[in-house]
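Chemist: This is a predicted model, with the sequence first.
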Amino acid sequence: MQILNFPLYEFRFKNSENKLYIFDIVRKKFVSLTPEEWVRQHTIQFLLKEKKYPQSLMNVEKQIQVNQLTKRYDIVVYRSDGSIFLAVECKAPQVKITQQIFDQIARYNMTLKAENLMVTNGLHHIFYQIDYVNQKYVFLEELPDFYK
């Protein structure tokens, strides 16, 4: 797999029927290792190890309803009160981060109402907050520290 713009992390892998799987510590199971999953697993490790976000408040690949359509978000970090601190959209490294990707997470966020958003393809990471009062994005140099 491609080297990404994250620190190096250790992962558990298994091979079954000529297919490679990676262990997701949040979902507590092996999942098929696709380029997007490689980015997702690195992002999870980054949030846990570098940002110290609590694993117990993290959710991965859950369904949500967006405009009567069923969608799946990549990663969400909750606060203990149930509000969403962070929503993350992961793409494979070869996928360029475009306005279309921002529009996708913005649509998801109409349901999620996350305070912070992250978009990454593993090579480029973009962090921003939603200013709900002025209805605009505020881009950040890095993700904020977690607070409950």
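Modeler: Looks like it arrived, so ask away.

Chemist: Please make it C-alpha for all contacts and neighbour counts, starting now.
Modeler: Will do.

Chemist: show me where the protein has strands.
Modeler: Listed in chain order, the strands found in the chain under DSSP state E are 13-16, 19-24, 29-32, 58-66, 69-78, 84-90, 116-120, 125-131, 136-140.

Chemist: In CSV: those, plus distance to R107 and mean neighbour count.
Modeler: Formatted as CSV, the strands of the chain follow (distance: least, C-alpha to C-alpha, whole Å; neighbours: other C-alpha atoms under 10 Å):
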stretch, distance to R107, mean neighbour count
strand 13-16, 33, 12
strand 19-24, 26, 16
strand 29-32, 26, 14
strand 58-66, 7, 15
strand 69-78, 10, 18
strand 84-90, 12, 24
strand 116-120, 12, 23
strand 125-131, 13, 17
strand 136-140, 14, 13
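
Chemist: Put this next to the previous one:
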Amino acid sequence: MQPLAFPPYEFRFKNTKNKPGVFDVIRKKFVVLTPEEWVRQHCVHYLHQDKGYPLSLINVEKQLEVSGLKKRYDVVVFHPDGKIRVLVECKAPSVAITQDTFDQIARYNLALNADLLMVTNGLAHYYCQLDYTAGRYNFLPELPVYN
């Protein structure tokens, strides 16, 4: 897999039925290693190792309902009280981050009400803090550390 704009992390790999897999520390199992999964796994390690978010508060690839449609988010980080601190949308490195990507995460956030958003394709990362009172996003230079 190609190098990404994240610090280097240690991953466990294995092949199953001629498909490469990577161990997901959240789901505690090997998952098929697609380009998007490569980004998602880096993101999980970044949130935990570099930003200090406990693994117990991180969740990946769960279903949600948006306007009556079933969707799946990539990564969320919860507050200890169950509210969502960070919502992350991961794309494969070959997928450009566009307005459509921000529209997608904004639609998901209608159902989730996260404090922070992160959009990444592994090469470019964007972070926003939501100001629900003013109804706008405030872009941040980096994601805040866990506190």
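Modeler: Received the coordinates, thanks. Just so it is clear, the model here is predicted, and its values are computed rather than measured.

Chemist: Which part of the first structure matches the longest helix anywhere in the second structure?
Modeler: Taking DSSP state H as the assignment, the helix of the second structure that covers the most residues is helix 99-112. Applying TM-score structural alignment, one finds that helix 99-112 of the second structure aligns to the residue range 99-112 of the first structure.

Chemist: Give me the distance between the matching stretch and the centre of its chain.
Modeler: Taking C-alpha atoms, centre = their mean, to the nearest Å, one finds the center of stretch 99-112 of the first structure at 13 Å from the center of the full chain.

Chemist: hang on, the earlier thing: what's the closest of the strands of the first structure to F6 of the first structure?
Modeler: Using C-alpha to C-alpha as the criterion, the shortest distance between F6 of the first structure and the strands of the first structure is 9.7 Å, found for strand 125-131.

Chemist: The match of helix 99-112 of the second structure vs the second structure - mean distance after superposition?
Modeler: Once the two structures are superposed, the average separation between stretch 99-112 of the first structure and the matching residues of the second structure is 0.2 Å (mean C-alpha distance after the TM-score superposition for the first structure).

Chemist: picking up where we left off before, Q41 of the first structure: which of the strands of the first structure is closest?
Modeler: For Q41 of the first structure, the closest of the strands of the first structure is strand 19-24, at 6.8 Å, according to C-alpha to C-alpha.

Chemist: Quick one: average offset of that closest one versus the second structure, please.
Modeler: For strand 19-24 of the first structure, the mean distance from the matching residues in the second structure following superposition reads 0.4 Å, by mean C-alpha distance after the TM-score superposition for the first structure.

Chemist: Run through who's touching that strand.
Modeler: For strand 19-24 of the first structure, contacts defined as C-alpha atoms under 8 Å, 6 or more residues apart in numbering pick out 11-15, 29-33, 41.
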